[in-house]
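Asker: Sequence plus the predicted model coming up.
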Amino acid sequence: MPRYTPADIEPRWQAYWEENKTFATPETPGSKKRYVLDMFPYPSGDGLHVGHPEGYTATDIVARYARMRGESVLHPMGFDAFGLPAEEHAIKTGEHPRVQTQRNIDNFTRQLKMLGFSYDWDRVLATTDERYFRWTQFIFLVLFDTWFDPQQQRGRPIAELPIPDQIRAAGEAAVDDYINSRRLAYLDDALVNWCPNLGTVLANEEVVDGKSDVGSHPVKRIPLRQWMLRITDYAERLLSGLDDLDWPTGIKKLQSDWIGRSTGAEVDFFVGEAAKFEAWKSARGKSGFPAKASDDALRVYTTRPDTLYGATYMVVSPEHPMLDQLTAADQSAEVKAYCEKASFKSDRERTEGDREKSGVFTGSYAINPVNGKPIPIWVADYVLAGYGTGAIMAVPAHDERDFEFAVQYELPIIPVVQPPADAENRDDILAGKACFAAVGNAINSGPMDGKDTAEVKQQITAQLDAEGLGNSAVNYKLRDWLFSRQRFWGEPFPILHEIDQAGNATGRMRGVDPSELPVRLPELEDFKPHGRPEPPLAKAGDEWLYVTIDGKRYRRETNTMPQWAGSCWYYLRYIDPHNDSALIDPEKEAQWMPVDLYVGGAEHAVLHLLYSRFWHKVLYDRGHVSTPEPFGRLINQGMILGEVEFTGYFDENDQPVSTKDVKKSAGGGRESKDGRKVTLKSIADDQVEKQGEGFVLKSDSSIKVESRANKMSKSRGNVVNPDVVVDEYGADALRLYEMFMGPLEATKPWSMAGVGGVRSFLDRVWRMIVDDQQDELVLQSALSQGDCDDEQNRMLHATIKKVTEDTDAMSFNTAIARMMEFTNFFTRSQQRPIEAMKTFLILLSPYAPHLCEELWKILGQDGSIAHQSWPQWDEAALVQSSIEVPVQFNGKVKSKIQVSPDAKPDEMIQAALEDAKVQSLLEGKNIVKKIAVPGRLVNLVVK
């Protein structure tokens, strides 16, 4: 085998690793451990595309490198296998979701092994495995059995929940209701995204512009009794916990914004006749501000209580529970029609800033608590039920959305915050013709006039509190987690609902005993949704649906958990995957947690990571894990775009521009003064004039041309299958190219030509050691048993240093570039010390493991190169004893000399004059001037 043939080499080493369990996780980690984790994939029927292995290759390099550094490594893989796609396939084909899911998992596994990733395959898991989702159900029972103690700021067992005497005196049913209302997992009538075509509730992130992201079906907002998880109780801890995480700043900000902590005030507006307001206010002053709004008050949350005097109308969301009560009879039809239309809009559609506002007057009024004036109550879809209280006090002079709405419907606009003297549009603001959202001094605010915003906030809040009309409050955008799905292919809830002899629910429920887990999915022949919000599991036979315990009859919960459930805790199961007696062995958990490096796409920045952190904190509170956070360091790999192919150039009017009119510009191009720009949909390098980095028109270099590529997707037809790449170039070339494209976090376009370039580098590495001109395997004659000379030794140790530091920093592209320099240097060397070659192969092996294993063996070494120790560089070897500098005569190089790197100009000139060649060239000439640039050159001006 004289030539480098990945098709022969790679499968052989993959089989070796599997047979010898080369990457098995040690049962007990040593003094230093490294838990390296990928966000596990959903095994779709399409298999991997080349975007998937980018993060996997990065973690594999880190894992291999860490093992060679003597660390104990846990590097696992698994599959997030429940969810809608498999069930949609089942509906279309009649094939059970488990069959297709397993087929997809087998294909993904084949592809992952084909790429040589050093996973511990004895720990592989899928969320659909009964041995796995048994413990997902167990965690749900932990949530069901936990309440959050706000004083201690932690979750505690339900058995420790204090029951008020008046609740206990009301009887067993009242106690049950009280307990259920405090559980972290609870049932509630929630406003949900209902998709009749898919037959399930969808999470907000599964809805795009009012349609499902799977199938693009219409989605409607309806109230439905659902399982909820009280993630809001952990909002403050989820927010404060971000401070100590080694995560990208942008990701932490996304989570912080999603949690959305703000401070302000809750305020109650009396709903009723103005004449009754004073009596209501007096009663409130005696009883104080109630924990929950009463039926005769509309409660709002505001971050600007200082603007209360400017509240000229109120708005409730179309889903507000008081809407029917607020709607006058003559407005009922119009309000009902408006709300029906709003139910088909997504939250994003409803809150887009540039959308024209719409609303309907309810026919009722509320009383502004600070001035006693009645203000109209409207219903409008720009207010969401899920934020704050689902109602707002509208201050159009100081809120842009309220201003637009007030202008639209000719409602009063009263400025109550005076802008500074130099404010833009100041006169319009004071006249109520423009909006001013900043702070200033109060105007039109009665006794508050002249005071600054901060003082007014404090005084009005204190006044409201004293009168029982409001109080200071902290609010979060974060909503409780909607945790039910009306589908078949998901984890069944381990919950039993008590029923009476007539088969009616009593309202009492209990968890399945943990010893009886898992609750398995029933056998169903019909997976099709029926368009109604009843789950398919309700079609199961009585043998599955009904359970009798201690003489009481129960009906199983027929909703299933969302796909998020299994992905919330898989990192824990990898540590102890075969444990059938506990969620995880405490000793093993303490040894491996937290995850040291977690790599995945930025699209999971909020929900998966937030949900996982929430579950982990509950498990931490209940003593199942030892760390307050699951993931120490997070890296988001960039997106790999589809290969850029030429489709044409287009001007600012989207008219085609000829290829011959486009060139590359040394300056990179710029927009013209009038903002004109030519957009290049996509481009191939051989179709432009190469003059620099940017693209411009040849006729007008001020007009910039942009190169673009698209995300890989089946619809665009630009998906690249790694099978094709491996068949042509080999797995090592694919791995190396994905790391060489650019920084790991950057977005990069795919290029098959680029893969070919990296494959050429691997060919050079092979030829550096193997003579591929022979019919049989023969080592290069340049290989020697001797030591490196000074220059070779310097190159070797500089490479060790650079590759080590860059691998530590996950700057893989620059590490590869340095190894390319090493290869070019030693390929030119007449003698190549074998020890230097062996050291280089160790450096390259995390990046191109198959090739390095093969060459390691060819060099006569035993065992796997993966077990070798990572080399150390010698600082002394990096110091150059001499450097070569040119000697010029009148600016033209005539000779070269060796001097010390820190030689001074006089020393360089002296060395030049002592050089035999220089002396011969000086015969018959006079030196007019002597010039020396330290480390660069000597120039002799002669006549």
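Answerer: Looks like it came in fine.

Asker: all contacts plus neighbour counts: C-alpha atoms, from now on.
Answerer: OK.

Asker: all helices in the stretch 651-800 of the chain, in order from the N-terminus.
Answerer: 722-729, 731-740, 752-769, 790-808 (DSSP state H, counting those that start in this stretch).

Asker: One more: the stretch 151-300 of the chain?
Answerer: Secondary structure of the stretch 151-300 of the chain by DSSP H, counting those that start in this stretch: the helices cover 165-169, 172-182, 235-240, 249-259, 277-287.

Asker: was I right about Asp465 contacting Ala473?
Answerer: No: applying CA atoms under 8 Å as the test, Asp465 and Ala473 come out as separate, 11.0 Å apart.

Asker: More neighbours: these two, which one.
Answerer: Counted by other CA atoms under 10 Å, Asp465 and Ala473 do not tie: Asp465 has more neighbours, with 20 against 15.

Asker: Toward the C-terminus, what is the element adjacent to the host helix or strand of the more buried one?
Answerer: Per DSSP states H and E, Asp465 falls inside helix 453-466. Going down the chain from helix 453-466, the next helix or strand is strand 470-475, by DSSP H and E.

Asker: What about the closest residue to Val512 other than its chain neighbours, how many residues nearby?
Answerer: Spatial nearest neighbour of Val512, chain neighbours left out: Pro494 (5.2 Å); criterion: CA to CA, 6 or more residues apart in numbering. By other CA under 10 Å, the residues close to Pro494 number 26.

Asker: The one 5 residues further on now?
Answerer: Per other CA under 10 Å, the neighbour tally for Ile499 reads 18.

Asker: again, but for Lys253
Answerer: Lys253 has 15 neighbours, counted by other CA under 10 Å.

Asker: What residues of stretch 795-810 count as buried?
Answerer: Residues 795-804, 806-807, 810 are the ones in stretch 795-810 that count as buried (16 or more other CA atoms under 10 Å).

Asker: so which of these comes closest to Tyr546?
Answerer: Distance to Tyr546 across the buried residues of stretch 795-810 (CA to CA) is lowest for Met810, with 54.6 Å.

Asker: Use this one as the comparison:
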Amino acid sequence: MEQRYDPKSIESRWQQQWEQDGIFAVSDDAAKPKYYLLEMFPYPSGRIHMGHSRVYTIGDTLARVRRMQGFNVLHPMGWDAFGMPAENAAIANKSHPARWTYDNIDYMRSQLKKLGYSHDWSRELATCDPSYYRWEQLMFVRMWEKGLVYRKKSLVNWCDTCQTVLANEQVEAGNCWRCDNPVDQRELFGYFFKITDYAEELLAKLDELPGWPEPVKIMQRNWIGKSYGAEIHFPIEGRDEVIRVFTTRADTLFGATFMSLAPEHPMALELSAGTEQEQAVREFIAKVKRQSFSQRADDKSKEGVFTGAWCTHPLTGRRVPVYVANFVLMEYGTGAVMAVPTHDQRDFEFARQYGLELVEVIAGPEGAVGVDNMTQAFTDYGTLVNSEAFDGLGSEEAKRAIAAELEKKGLGRETINFRLRDWGISRQRYWGDPIPVIHCAKCGQVPVPEADLPVTLPLEAQLTETGGSPLPGLEEWVNVTCPVCGGPAQRETDTMDTFVESSWYFARYACPHYDQGPLDPGPTDYWMPVDQYIGGIEHAVLHLLYSRFFTKVMRDLGLVKVDEPFTNLLTQGMVIKDGSKMSKSKGNVVDPDLMVQRYGADTVRLFILFAAPPEKELEWSDRGVEGASRFLGRLWRLGLAVAEQAAGVEPFAGGELSEGLKALHTKTHETIKKVSEDTGDKYQFNTAIAAIMELVNQISLAEQDESLAGEPLRAAVLREAVEAAVVLISPMAPHIADELWQRLGHSGYLIDQAWPAWDEAALVREEKLVVVQVQGKVRSKLTLSADAADAELESAALADEKVQKFIDGRPVKKVIVVQGKLVNIVI
């Protein structure tokens, strides 16, 4: 074999050997503790980017460590293969989404394998495969039967570029999360999952996830948006109906001077019908429909129109005009807001713009300021004024008292509201999971019988450049017989939101080939939940919230026993270059393939892990990659040298050592301890690698130290140290590690070796280095006995000549001793 380090030949050989022997395939083994490690699966876009490389390198390192620690590790891979991007790309490339997707999967699979990841490819799945989505359709049908799915007409976010509906979570700053083009509103029929039925549990269970980053939990809490408040009824003049509002500030009720309705509120047009305001209201509603929900919520200009109708204040009987306003969203609360301009800034700006009445009802610590002196709304809590019998009460007390009075009059009550709204899953695109529903003129919407599943997506469909779905035009596919009455009927032509597929894939990995149902109870109960999930924080609401919801649904359908899908969550930082996130438009993309070809997979992996802790941003550095390559070359040369010098010699197992060899033996076990701790719960791979580098430096010095040449235990200590370095680096750089392990005379694979244990006795040093500070500044360093007590450390520090110079005869006020580390003298 070549003596020089040639990563290309080494890595291809070991990858072939690993695959041939199937060493990453895992089976259920109750005799071992299980460890399910999963990275968020990729969308098959065609190429692996450096962001992929980072998340999978972090995951693979952890998977290898856990397996060496004795766990039965499940580490699968698959493809989030449905969705608009595949369809759009296929149209652009004059291809079919299926062909485009599977070609990309083949190429990306080969890229991942070249990086040496320990994925169990026998469990590979693609969500566009009928063997996967048939079970998703079955769960849809069972959710329909349990009342967890419904169909309704509603205003939805519409992306004209992608020709489809978007969930609120998929609209970012008024634009489509996929194509970044503007989103407007459209009224359509669609299917909804009743995620709101689980709002309370989704919120409460966040407190039972200590292994999740707090920022992710905060984002989910905010999205679920639980609010304690009051529902208040404002009777409509001339009608027997009321306008219901939800407010968290019932204490401001006496300051409500007008009502604001969302443009999509069912009463918005109804109240103006037959009045001189009807046309103005219609035109205003049409204008607002051209805006997205987020644009309306963020819009600085507050616009509205009077409906011509009035309602009555429930406690004062005062007439209150009813407006339609662009900043009120039907998605939140009841779609109606009691406007209190003195104590809500949006209402204040609106009232000033339209000349509406202001009544101050909350006084701050300085007392009431008067509406004529207000330049902005007072939004803090305070003491009630101008509130009749409730004057003088504090805000919190007043909330309860006013709610009680409203309930006594039958015009309101205390209640809880959630910001979370049901998940609209209908998409008007072709490349997705067909919604298994049949429309019958006589029977209405009928779910496809389970025996007829899956409803297979017709691959003969031809896409057009306009992007609209071809499904409605496939008469042979659309026209069917109603399973209830036997009459003529039509299939649903909407497909499911691709986030449905990614909301349960993690459970299917436990039994990807099971064909009797969505999940095989035995393996699913063994593997679930995922012990460690790794992926970007950008999925904090979309994917992670939906996955939590779907897990609870699967639990209630009797498919899983767990409440939560992911016990621990690691959100890795972005990869950036030249101060910006890598992107083609900025011209700062680094191609992992080119890096592997030039330096080898182990170098790429090592740099990714060494450059930054997993949760921090990683700044790409060509010099850093070259440094990682040089280190591996050094380890290679040192490993071969020691393999030759220590041929036939066992690693050190005991005996008297000289100071030089004892220092290396101690360093070996200090490194084992450090790497074990840093790859344990902290995932600080960068500091673990730094410790291995320090060990390699000390091995190199000992190997070149001529004074140790005649030592009888030299070869044994060198072998112990080199083997420790090779074993410890193996999860990060597995190819070179397996090669050196073999060169050192061992057989088998390092992933099957037990993780090394450190010897506590070897960690005991006879001497220790103690830093001495005067007034917090380092003034000397002392080498003292390892068992020196605090008093001895203090005496030695005070007696030191360098220290005496800085004390300069001044009285010592205090001496602080940190055992084994430092002495700080305060003068």
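Answerer: Now that the structure is in, tell me what you want to look at. Given the structure is predicted, the values throughout are model-derived calculations rather than measurements.

Asker: thinking again about what came up before, whereabouts in the second structure does the helix holding Asp465 of the first structure align?
Answerer: The alignment of helix 453-466 of the first structure onto the second structure (TM-score structural alignment) spans residues 395-408.

Asker: And the matching stretch, how far out from the chain middle?
Answerer: On the basis of CA atoms, centre = their mean, to the nearest Å, stretch 395-408 of the second structure sits 40 Å off its chain's mean C-alpha point.

Asker: same check, this time on stretch 535-546 of the second structure
Answerer: Chain-centre distance of stretch 535-546 of the second structure: 4 Å, with CA atoms, centre = their mean.

Asker: Buried residues in it, which are they?
Answerer: If you call a residue buried by 16+ other CA under 10 Å, then stretch 535-546 of the second structure has these buried ones: Gly535, Gly536, Ile537, Ala540, Val541, Leu542, His543, Leu544, Leu545, Tyr546.

Asker: Closest one to Phe378 of the second structure out of those, please.
Answerer: Closest to Phe378 of the second structure out of these is Val541 (32.2 Å), distances taken as CA to CA.

Asker: What's the match for the closest one in the first structure?
Answerer: Checking TM-score structural alignment: Val541 of the second structure goes with Val606.

Asker: Tell me how far its match lies from Asp80 of the first structure.
Answerer: Val606 of the first structure sits 18 Å away from Asp80 of the first structure, going by CA to CA, to the nearest Å.

Asker: Among the buried residues of stretch 535-546 of the second structure, which are located in helices?
Answerer: Using DSSP state H, the subset of these located in helices is Leu542, His543, Leu544, Leu545, Tyr546.

Asker: Please enumerate the strands of the stretch 251-400 of the first structure.
Answerer: Under the criterion DSSP state E, counting those that start in this stretch, the stretch 251-400 of the first structure contains strands at 262-271, 297-302, 313-316, 359-367, 374-380, 391-394.

Asker: Turn those strands into a markdown table, columns for mean neighbour count and distance to His52 of the first structure.
Answerer: Below are these laid out as a markdown table (neighbours: other CA atoms under 10 Å; distance: least, CA to CA, whole Å):
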| stretch | mean neighbour count | distance to His52 of the first structure |
| --- | --- | --- |
| strand 262-271 | 22 | 38 |
| strand 297-302 | 23 | 44 |
| strand 313-316 | 26 | 45 |
| strand 359-367 | 21 | 46 |
| strand 374-380 | 23 | 43 |
| strand 391-394 | 26 | 44 |
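
Asker: Those strands into CSV, with extra columns for distance to Trp194 of the first structure?
Answerer: Formatted as CSV, these follow (distance: least, CA to CA, whole Å):
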stretch, distance to Trp194 of the first structure
strand 262-271, 30
strand 297-302, 27
strand 313-316, 22
strand 359-367, 23
strand 374-380, 21
strand 391-394, 23
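
Asker: between these, which gets nearest to Ala815 of the first structure?
Answerer: Ala815 of the first structure lies closest, by CA to CA, to one member of the strands of the stretch 251-400 of the first structure: strand 262-271, at 44.9 Å.

Asker: elements contacting the closest one?
Answerer: For strand 262-271 of the first structure, the elements it packs on are strand 297-302, strand 359-367, strand 470-475, judged by 3 or more CA pairs under 8 Å, 6 or more residues apart in numbering; DSSP states H and E.

Asker: residues in the second structure matched by it, start to end?
Answerer: Counting by TM-score structural alignment, strand 262-271 of the first structure falls onto residues 227-236 of the second structure.

Asker: Which residues does that stretch contact?
Answerer: Stretch 227-236 of the second structure is contacted from outside by 241-250, 309-314, 399, 403, 406, 411-419, using CA atoms under 8 Å, 6 or more residues apart in numbering.

Asker: mind running it again at 6 Å?
Answerer: Contacts of stretch 227-236 of the second structure with the rest of the structure, by CA atoms under 6 Å, 6 or more residues apart in numbering, involve 242-248, 311-314, 411-417.

Asker: coming back round to it: surely the match of Val541 of the second structure and Gln255 touch.
Answerer: Yes: with contact defined as CA atoms under 6 Å, Val606 of the first structure reaches Gln255; the gap is 5.4 Å.

Asker: Doesn't Glu136 of the second structure belong to a helix?
Answerer: Yes: according to DSSP: H, G, I helix; E, B strand; the rest coil, Glu136 of the second structure belongs to a helix.

Asker: Could you check how far it is from Asp497 of the second structure?
Answerer: 12 Å.

Asker: cool, Ser585 of the second structure as well?
Answerer: 28 Å.

Asker: Looking at those two, which one has more neighbours?
Answerer: Ranked by neighbour count (other CA under 10 Å), Ser585 of the second structure and Asp497 place Asp497 first, with 26 against 7.
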